[in-house]
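Enquirer: Sequence and predicted structure below; questions after.
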Amino acid sequence: MNILVINSGSSSIKYQLFKMPLQQPVCSGLVERIGIEGSFIKHTVYPNGEKYTLEKDAFISNHGEGLKQVLALLSEGEHAIIAKPEDIVAVGHRVVHGGEHFAGATLINDEVKQQIKKLFSLAPLHNPVNYKCIEVAEQTFFAAKQVAVFDTAFHQSIPQQAYRYAIPEWYYKEHGIRVYGFHGTSHKYVSEQAIKWLGKSESKIISVHLGNGCSITAIKNGKSIDTSMGFGPLSGLMMGTRSGDIDPSVIFHLMEHSGYTLEQLSTLLNKQSGLLGVGGSSDMRDIRKLVNEGNEAAKLALELYAYRIKKFIGSYAAVLNGIDAVIFTAGVGENDLDMRAAVCDELSYLGIQLDLNKNRNYKSQLTEISQTNSKVKVLVVPTNEEYEIANQCFNLLN
């Protein structure tokens, strides 16, 4: 069964084509830095057991344009994977916010699309681009089943004392105001890989997902019990363009004394803050370059970024009453060895002792980077949200 998975982030599109139930994709790719100078496409296919990679530099202004180029790569040229659109049986879409409407993989119809649109305001950087990619895929793969897999689903196991806010109950019952959590597909996948590696189903794991969006989740016995993102994907850790946690009094102050509108505040906190607001770029690679050039603002951005993560690790150690493993995953978590070291520094009181040599020599597979005598295992686990989405699609359609 050919299942194409589309995972659209706030500034990227990752995609893979699977012949399910096989886990190895026949094609994979990345559209990176969408809407940012230096955007590019990396497209890889595996014909006859070999590997062919095409890299293409082109300014890609939005997700719709990026996905159209991806679809052309799948169906045209010498290394085309499909002969016709009908070869794709299903397209699995990562959708960030499902509210309380969706707790698992769901076939997309007009009603589901309307629910996704209603949640635009709760995930302004993601749900609109997820929706756009659904529309493009519907037009291109008209015979395929379109399936939504929601980031919020994994966090439905969070207990009430963790998902409720300290405001009157009416707001929860009437407006659904509660913690939903995000990056659930990633946290689910990497924690399951870690549990297998640890060889213990009864486990206490902290999963740290660091990309353009960032979140951290406390996972007990394979179930999410608390997570840093809340009602929307703005809270918690510092991110590429999002502020993370901020005192609500700041919002009131800007509205009252500086005349900020709700739209201006949303733009500020969702699109102009985080690494971009403090350090000058939303891309960690750019921040590292600026630090090497002596830029003090970029240096502060890194310090803030690591500090927030350390605070949450301490908090979730308390929630879990101990830790068996800390997982680093996603773009920054898997590729920025200096950030992993900064986060783990001075956490020996929790039993976390990083092996700097192992950390430096990590090579794109599940790897323990803690010292042999570390009470808490520190793992780098490459996330594979695409396979997790494909697997959920496959199970739904069967």
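Expert: Arrived safely, thanks for sending. Numbers count the residues shown, from 1 in each chain.

Enquirer: switch to C-alpha atoms for all contacts and neighbour counts from now on
Expert: OK.

Enquirer: For the stretch 51-200 of the chain, which segments count as strands?
Expert: When assigned using DSSP state E, counting those that start in this stretch, the strands of the stretch 51-200 of the chain occupy the ranges 52-57, 90-95, 106-107, 145-150.

Enquirer: Among those, which comes closest to residue 8?
Expert: Each of these was scored for nearness to residue 8 using C-alpha to C-alpha, and the closest is strand 90-95 (6.8 Å).

Enquirer: ok, and here's another one to check against it:
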Amino acid sequence: MTDHVLVINCGSSSLKFAAIDPRTGVAALTGLAERLGSPEASLSARLGEDRHGVTLAGGGHEAAMRAVLDVLDASGLTTRIGAVGHRVVHGGERFKSSVRIDDAVEAEIDACARLAPLHNPANLIGVRVARRCFPSLPHVAVFDTAFHQSMPAHAYLYAIPHSLYAEHGLRRYGFHGTSHRYVAAEAAQLLGRPLQDCALITAHLGNGASAAAVLNGHSVDTTMGLTPLEGLVMGTRSGDIDPSLVQFIGNALNQSADQVIDLLNRKSGLLGLSGLSNDCRTLQAAAEEGHAGARVALEVFCYRLAKHIAGLSAALPRLDALVFTGGIGENSAWVREQVLARLGLLGFAVDSAANARCVGGVAGPIHAAGSRTVLVVNTNEELLIARDTFALAGV
């Protein structure tokens, strides 16, 4: 019986995978191949309570996928895989929903690589390797950007010469679409109303972070833009800055534009502000012990998030709920409390006891009596990919 979907999330030197039953949401197998192409390349997998480790010794993505096949065979899951779902970061304007992959779709994903040069080429490696390893199975691409293709022009256009959009596709695309779509649907269930009658702001907070305004199940605005660098302060990304800073930093450090963009992506955000770490847990502990850099980094993070949430409310006719998700959003009661304290003007207030309970996988409402609704929802991007794949593959 082919009742599982193999979900693949391929990075430049990693391959994350899971075998999921899309109807129950249960992942029979999860794993990660990392440091691919290096002497330390390895694969680890978890099957129930059993853990497996494989040394790949310089192997790349092909070796990793072959190792995934071996693990599936050893666990008896190979014959239960009915389709393969792939996370793809950028679908440009071409892809407004998930699609079955053929050679033409592969070529379109490749064409979008200019918009996501750090992500799409790696995603495409995973697609090509998996199609070779599973030639008889249907493959589906699920795009991070697709959910935000419903944004109106006034939300996605930059105030730059229109020819740059018309000729080069330079516009705001948004990311984390799989997470925003998943948690919006979950939030609607918690509210006890149809998703098609909900006005939500969803905040996906992790090392990468973004927020979105979701009206009746459709994204109408989001904080990320052409790339994932725009918007909120993140673990190592700066978020919004004055564009002139690229030139100023380049001149000050004698660096190229590419080097400055790398600094803004990998050495900024919480890490850059604190001079300590990009991990929110580490920074909270350090701030409690008096580390000034950690304290100011968290204050900037929470302030900017509150400011963007307030701004996103302009995209909605009303606001039925604010939803926190992602590693920080699901587990940092402190961050949630700090953000809500800055949103009193919008009618938000926190129930400290409920907020403290909603950590470690516990979801639910955290608002005080008389407040607008605030929910913590656990995201599951892999399950959404599995569901889309199952629906499109017809297995």
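Expert: Received, thanks. Here the structure is a predicted model, which is why all the values come from computation and not from measurement.

Enquirer: picking up where we left off before, deepest-packed of the strands of the stretch 51-200 of structure 1, please.
Expert: Mean neighbour count, computed with mean count of other C-alpha atoms under 10 Å, is highest for strand 90-95 among the strands of the stretch 51-200 of structure 1, reaching a mean of 28.

Enquirer: In structure 2, which residues correspond to that strand?
Expert: Using TM-score structural alignment, strand 90-95 of structure 1 corresponds to residues 83-88 of structure 2.

Enquirer: do stretch 332-340 of structure 1 as well
Expert: Going by TM-score structural alignment, stretch 332-340 of structure 1 sits over residues 328-336 in structure 2.

Enquirer: any idea how far the matching stretch is from the chain center?
Expert: Centroid separation for stretch 328-336 of structure 2 versus its chain: 16 Å, with C-alpha atoms, centre = their mean, to the nearest Å.

Enquirer: do stretch 316-326 of structure 2 as well
Expert: On C-alpha atoms, centre = their mean, the centre of stretch 316-326 of structure 2 falls 17 Å from that of its chain.

Enquirer: Would you mark the buried spots in that stretch?
Expert: By neighbour count, with 16 or more other C-alpha atoms under 10 Å as the criterion, the buried positions of stretch 316-326 of structure 2 are 316, 319, 320, 321, 322, 323, 324, 325, 326.

Enquirer: and what of stretch 165-183 of structure 2?
Expert: Neighbour-count burial for stretch 165-183 of structure 2 flags 169-183 (criterion: 16+ other C-alpha under 10 Å).

Enquirer: Save the strands of the stretch 51-200 of structure 1 as TSV, and put in distance to residue 163 of structure 1 too.
Expert: Output for the strands of the stretch 51-200 of structure 1, formatted as TSV (distance: least, C-alpha to C-alpha, whole Å):
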stretch	distance to residue 163 of structure 1
strand 52-57	43
strand 90-95	20
strand 106-107	23
strand 145-150	17
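
Enquirer: Quick one: closest of those strands to residue 13 of structure 1.
Expert: Closest to residue 13 of structure 1 of these, according to C-alpha to C-alpha: strand 90-95, at 10.3 Å.

Enquirer: name the helices or strands packed onto that closest one?
Expert: Based on contacts counted as 3 or more C-alpha pairs under 8 Å, 6 or more residues apart in numbering; DSSP states H and E, the elements that strand 90-95 of structure 1 packs against are strand 2-8, helix 127-140, strand 145-150, helix 385-397.
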